[in-house]
Structure formats: C-alpha cells, structure tokens
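Enquirer: Sequence and computational prediction follow.
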Amino acid sequence: MDIRELRNCLGRFATGVTVVTCNDGGHCHGLTANSFTSVSLDPPLVLVSIDRETKAFDKLKDNRFIVNILSADQQETAMHFAGKTCEELPFEWNETEYGHRIKGSLAYVECEPWAEYDGGDHVLFLGKVVNFDYQDGEPLGFYSGKFSKIVQE
C-alpha cells in the first residue's frame, strides 16, 4: 500500500484544528492536532490521537490536558505548535488549575486522563471533560494537507 496515497485519501476528510496542551514539571507543552472527537456525553469523554514521534507525546501520558479548538485567525498559532515556532509567541496564555489554555480560541475542553489505547504509530488518549467553554466565531479548518475555511450556511 502506498502510504502517501493513503494519507492523501484520508486528507479528503475536512477537520477542525486544535492545539492540545499539558503541563509537566512546571513547563507547558503543546502540539497541533486535527484528530479530535467527542466520544461520550455520559460520562463526558473526548479523544485525541497523538503521533508517538511528537516531542510532547511523553508529556501526555497519565496527564491532564486541554484541547484548544482554534479560530480561523489562529493559523500562526497552529503552525507554532506544529513545529514552525515563532520567536515571539503568536498567542497569549490563560493559566488554569488544569494547565495552559490559548486565549482567543473558539473553545477549550479541559480533561483528566481517562484511558489510553494503542493506535499503531499513534496513541489514542481519552480524557474525561472536567471544564469547557466556547464562543462564536469562524473555525480554522484543515483539508487536503492545507488550512482552509469552513463555510457555514
């Protein structure tokens, strides 16, 4: 199977863009992820799929985490956490008892660790939602390997 072509095929599924953050040893870590989904409302569970090769991967194990759902004007923030770091941060932090949230995100979901599952070259982290909030705005989309707009009709 041609892995690149499989990736191109799966890229035809449009998603939103998130930054998953967690604290470890007094430091905040984060990564950009578009593999995020709601799993259950009772109990309230969400899932993020994280590549084992990312720098922040080990920090998530058995740790609280926050899913920051990005708005259309936060593309630079997404790139920062995807490894294209900026000298001057393109965002501001809001610190909470669960970690650091990205100010201005469309939504955030604060989670306690619930379960982890092997997903091949990824690990599926389930988090129990303990706090959340959201606001109106335009979401940052991702389609076919590029940022895109999500049009609401």
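Expert: Yes, it's here.

Enquirer: make it CA atoms for all contacts and neighbour counts henceforth
Expert: Fine.

Enquirer: Do I have it right that Leu140 meets Ala78?
Expert: No. Between Leu140 and Ala78 there is no contact under C-alpha atoms under 8 Å: 9.2 Å.

Enquirer: list residues touching both of the two?
Expert: The contact sets of Leu140 and Ala78 overlap at Val17, Leu70 (C-alpha atoms under 8 Å, 6 or more residues apart in numbering).

Enquirer: Presented hereafter is structure B, for comparison with structure A:
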Amino acid sequence: MDEAALDVRELRNCFGRFATGVTVVTCAHEQGKHGFTANSFTSVSLDPPLVLVSVDRRTRALPFLKDNHFTINMLKEEQRSVAMHFAGKPETNPPFEWEGTRVKNSLAYIECEPWAEYDGGDHVLIVGKVKKFDYHDGVPLGFYSGNFSKVEPL
C-alpha cells in the first residue's frame, strides 16, 4: 500500500493487533506528581540498562516528564481503574496510593533517569536509564485491539 494512501484509523487498528501490557509512567515535579497511561513501552538494552516509552505529544504530563526522572509502573489485572485514572478519566478518590513516584502494589516498577529523547512524529520517544526496579508475582493487565484484555500463560 502506498504511504500516501494509508488510512490512519486502519493503521491504528493494525497496530492494535499487537498485544501489550499496560503501564503508568509517573514523575515528580515542583507542581506535584504527574503520570499517564502508556502501553508503548519496551526494554532497549541490558548494558547499559535502558528502557523506552513512546509519549503522545498531546499528553498533559509530557512537559513534566521532559529531562526528569520517571517511574514505569506495570499494572496488575485488577488495576484497570488505575489505568483509566491516568488515561484522563480520574476518579474523585484516586484508586491507588503513591509510594514516592510509584503506584503502590503494581506488578513491577522501573525507576529511571533521563538518557535520551527522540522525535517520533506525533510522539516523543523517551529513553531512560534504569536506576532501580522491583517486581512481584501476579497477572498483568493486558491491552489488545483498543481494549483491556486478559493475559494468561499457555
């Protein structure tokens, strides 16, 4: 298919066929703690330890994240309300507790310092150097074809 003829909605539907986990990326700033839900996260390197998050340029938390330490919180299946809270549908009483810049009781977290930033079209690609991490057993919250999904071992 010719690039000029690409249907953006259909391309998004195609990208959505790749199942992912759900993360909340958080950071602290002089104006408070901020975060956003992201499913575009990947490990990049073990030496040095690097991760990448792709952030929509319209994300309200992006200005707070630039050149700042951040935490990637991998969510558990039962943390769907946390994902929605950080996706722009906040609840009056937040469905989570903070532990520093971490979302308490997440499946895993990765604390990062800024490493590099790249133009990604309508997104900004932020690479962080891993400074601290921890993980727990549990079932991850999945995302597939525009909806939350269940991740089960075969």
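Expert: The structure has been received and is ready for your questions. Predicted model, so just to flag it, every value in this text is computed and none were measured.

Enquirer: TM value for the aligned chains?
Expert: Once the chains are overlaid, their TM-score stands at 0.96 when taken by TM-score structural alignment, normalised by the length of structure 1; 149 aligned residues with a C-alpha RMSD of 0.6 Å.

Enquirer: Leaving out the residues flanking it, which one is nearest to Gly16 of structure 2?
Expert: Spatial nearest neighbour of Gly16 of structure 2, chain neighbours left out: Ser145 (4.3 Å); criterion: C-alpha to C-alpha, 6 or more residues apart in numbering.

Enquirer: Would you quantify the distance from the one you found to Asp56 of structure 2?
Expert: Separation of Ser145 of structure 2 from Asp56 of structure 2 (C-alpha to C-alpha, to the nearest Å): 18 Å.

Enquirer: ditto for Arg80 of structure 2
Expert: 20 Å.

Enquirer: same question, Glu10 of structure 2
Expert: 18 Å.

Enquirer: which non-adjacent residue is nearest the residue nearest to the spatial centre of structure 2?
Expert: Nearest to the centroid of the C-alpha atoms of structure 2, with distances taken as C-alpha atoms, centre = their mean, sits Ala38, at 3.0 Å. Nearest residue to Ala38 of structure 2, sequence neighbours excluded (C-alpha to C-alpha, 6+ apart): Thr23, at 5.2 Å.

Enquirer: which residue lines up with the one you found in structure 1?
Expert: Thr23 of structure 2 maps onto Thr18 in structure 1, with residues paired by TM-score structural alignment.

Enquirer: In contact with that match, which residues are there?
Expert: Contacts of Thr18 of structure 1 by C-alpha under 8 Å, 6+ apart are Thr32, Ala33, Asn34, Phe36, Val67, Asn68, Ile69, Leu70, Ala78.

Enquirer: what helix or strand does the aligned residue in structure 2 for the last one sit in?
Expert: Put plainly, it is Ala78 of structure 1. Under the alignment by TM-score structural alignment, Ala78 of structure 1 pairs with Ala83 in structure 2. Assigned by DSSP states H and E, Ala83 of structure 2 belongs to helix 80-86.

Enquirer: and that helix, how far out from the chain's middle?
Expert: Centroid displacement of helix 80-86 of structure 2 relative to its chain, using C-alpha atoms, centre = their mean, to the nearest Å, is 12 Å.
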